[in-house]
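A.B. asks: coordinates only, sequence not included:
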């Protein structure tokens, strides 16, 4: 079958290459069993790109991403590169991709599987059935605002500066992504900011309210201060469905929500750009667990978040709902059968490594597709 779906695979650093290998097993399975073929390019990003090409995100990687239908990203960073100047650090690889591709809306689902109820940081009754989607603005705010830097003051002491900046247009476009998701889910959305102490928060609340009233009157919108949202996530998380936040607050709250599910190793994410004339969006998909350098190369990393990120890719970039659901069900069934990697290990379960978990998911795909 001729491949008409072009993917750029960026394994990156740390456990990235290990978990990406297990996704490649799933891609091969789809080719053989589902007759779905992908044209795959593999590139360098992060520390691996620094070592080979001197840049955390070289131009050749950006060009390949531009030419692809979707990017599947692993992870970047590690102690090997900690001493590099700020503008050369591996983490800038993902920031450049988001900025150059215009990927402004980061989607981070936090869904609790029944098999992992006991792995959550909260009591099972508080998280049973939890299914939250956090939408994080990802190309603006304090991570990109100017001025920024560290300056020497008149008395010789240092001052660090980061600037929180948002335009009306930046807020409105990510709000529409969140409203669209809420409309397809439960019709409920919570927007978070700090309008009580931040001018950018006041604008955020105003613009989100205006977009909701004018374009999404069928979606119930509520506003919440970000610190209160954090407290509510830790005490009554099931009150939320879609949560919209700025780059900073979305980053913090999505990691908190991840703890509720039992492991960062289980959570995927997608970062989307604006739709073009045909409705196609540039998109990048990645697990949120990071490079985990402490376990890199040991064969113990959990590949499930990378697999579930690929499932999000199939659903959102290619409209392949059935295949995406098949992968998600295979992962859920394997966990229900008792297999666990170290990060989600529980008493009475079978501890396995990265490769065995990947093989188990592929075997389960065979059963589901039979």
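C.D. replies: Nice, I can see it. Every value quoted in this text rests on a predicted model; they were computed, and no experiment measured them.

A.B. asks: from here on, just use CA atoms for contacts and neighbour counts.
C.D. replies: Fine.

A.B. asks: would you map the helices across the stretch 1-150 of the chain?
C.D. replies: 16-29, 47-53, 59-67, 92-101, 124-127 (DSSP state H, counting those that start in this stretch).

A.B. asks: hey, which of those is tucked in deepest?
C.D. replies: helix 16-29 (a mean of 21; mean count of other CA atoms under 10 Å).

A.B. asks: one more to weigh against that first structure:
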């Protein structure tokens, strides 16, 4: 049996509490003989700054580079508002993404049937929703140069952000989307603004060519990003995989997430390129933040972090059946009316972080 090395970075706020439930799931997977996963725990974010004076140490980065996958809880909080900008807790996450060369952000938007009424959209629009947004993570307007604010005098300033994409950046993110679609419903929507942006023209050209050369078996639809935003509200279930750039992906993934009814329920993955063996460096984390206001109270929702672990099993360890079992256990627990405080509903029982972990483990055992 292959041994997988998983680096756990609980981070700040509620991070350690929700990561503790992942540790229990790792133990369950090992005890059930489904895999052999070895874990190591280290610091990132504000807690790392307190110890090392940096948001992530070189030693921790070495562990991340050597691991088969990394799981992160959350970083940040008001305690560190006054630290130097380059040492802020979020800088640890940014360095992880940069040094691991994680260019592909995978953001699923899944609406569990039990939570369909919590969506701001009508139940019939979101019940059964399952979208994967593939966002390019290391290029585009967030990283393009020049990026400046210039004082023009007379009380006037000029701000410049530069949208830049090279062919290879578009090819590699589109390839990730097409490969994912082959394992899902075989449909990719490529979202850009080729009607007003030169980067959109290149994006359309490169995705079209790559599709013709390597992925003709996958259905491809091109869509303008603003129309995509409208369609996510009008009829979101028409989408399977959406691939888009850094800026549009930032916006569209949050919009899709809210269609599910709870931003705090959703996992994410960030992946790099495949090496000669097909292995991809990857980091998995919940979409939610560190929530320092509830840290230490035992009320945080661990489902997004547990679902992130399921993504790790599926995409990094090739344990899709085990991931299915965990995702199915989450759905059954919600169907039974168990809720943490952030997703409480009338007629349901509100439980804490540990109790939610207990319930998911019990559901796994019951289905074994």
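C.D. replies: Looks like it arrived, so ask away. Quantities reported herein were computed from a predicted structural model and do not represent experimental measurements.

A.B. asks: on that earlier part again, which among the helices of the stretch 1-150 of the first structure is found nearest to residue 342 of the first structure?
C.D. replies: Each of the helices of the stretch 1-150 of the first structure was scored for nearness to residue 342 of the first structure using CA to CA, and the closest is helix 16-29 (14.1 Å).

A.B. asks: follow-up on the earlier one: the helices of the stretch 1-150 of the first structure: which one's closest to residue 165 of the first structure?
C.D. replies: helix 92-101 (15.1 Å).

A.B. asks: quick one: what helix or strand has residue 222 of the first structure in it?
C.D. replies: Taking DSSP states H and E as the definition, residue 222 of the first structure sits inside strand 220-225.

A.B. asks: what residues does the helix or strand just after that strand touch?
C.D. replies: Reading on from strand 220-225 of the first structure to the C-terminus, the next helix or strand found by DSSP H and E is helix 226-235. Helix 226-235 of the first structure is touched from outside by 122, 126, 192-194, 249, 253, 256-257, 260, with contacts defined as CA atoms under 8 Å, 6 or more residues apart in numbering.

A.B. asks: which one of those residues is nearest to residue 363 of the first structure?
C.D. replies: So of the contacts of helix 226-235 of the first structure, ranked by how close each gets to residue 363 of the first structure (CA to CA), first place is residue 260, at 28.5 Å.

A.B. asks: that older thread, reformat the helices of the stretch 1-150 of the first structure as a markdown table; add distance to residue 182 of the first structure.
C.D. replies: Formatted as a markdown table, those follow (distance: least, CA to CA, whole Å):
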| stretch | distance to residue 182 of the first structure |
| --- | --- |
| helix 16-29 | 29 |
| helix 47-53 | 37 |
| helix 59-67 | 29 |
| helix 92-101 | 23 |
| helix 124-127 | 20 |
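
A.B. asks: which among these is found nearest to residue 292 of the first structure?
C.D. replies: Taking these one by one with CA to CA, helix 16-29 is closest: 8.7 Å.

A.B. asks: show me what that closest one is packed up against.
C.D. replies: strand 70-75, helix 304-318, helix 354-369 (3 or more CA pairs under 8 Å, 6 or more residues apart in numbering; DSSP states H and E).

A.B. asks: hey, which of those is tucked in deepest?
C.D. replies: For those, the highest mean count by mean count of other CA under 10 Å goes to strand 70-75, at a mean of 27.

A.B. asks: returning to what we had before: buried subset of the contacts of helix 226-235 of the first structure as a PyMOL selection?
C.D. replies: The PyMOL command for the buried members of the contacts of helix 226-235 of the first structure (criterion: 16 or more other CA atoms under 10 Å) is given here:
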select buried, resi 122+126+192+193+194+249+253+256+257+260
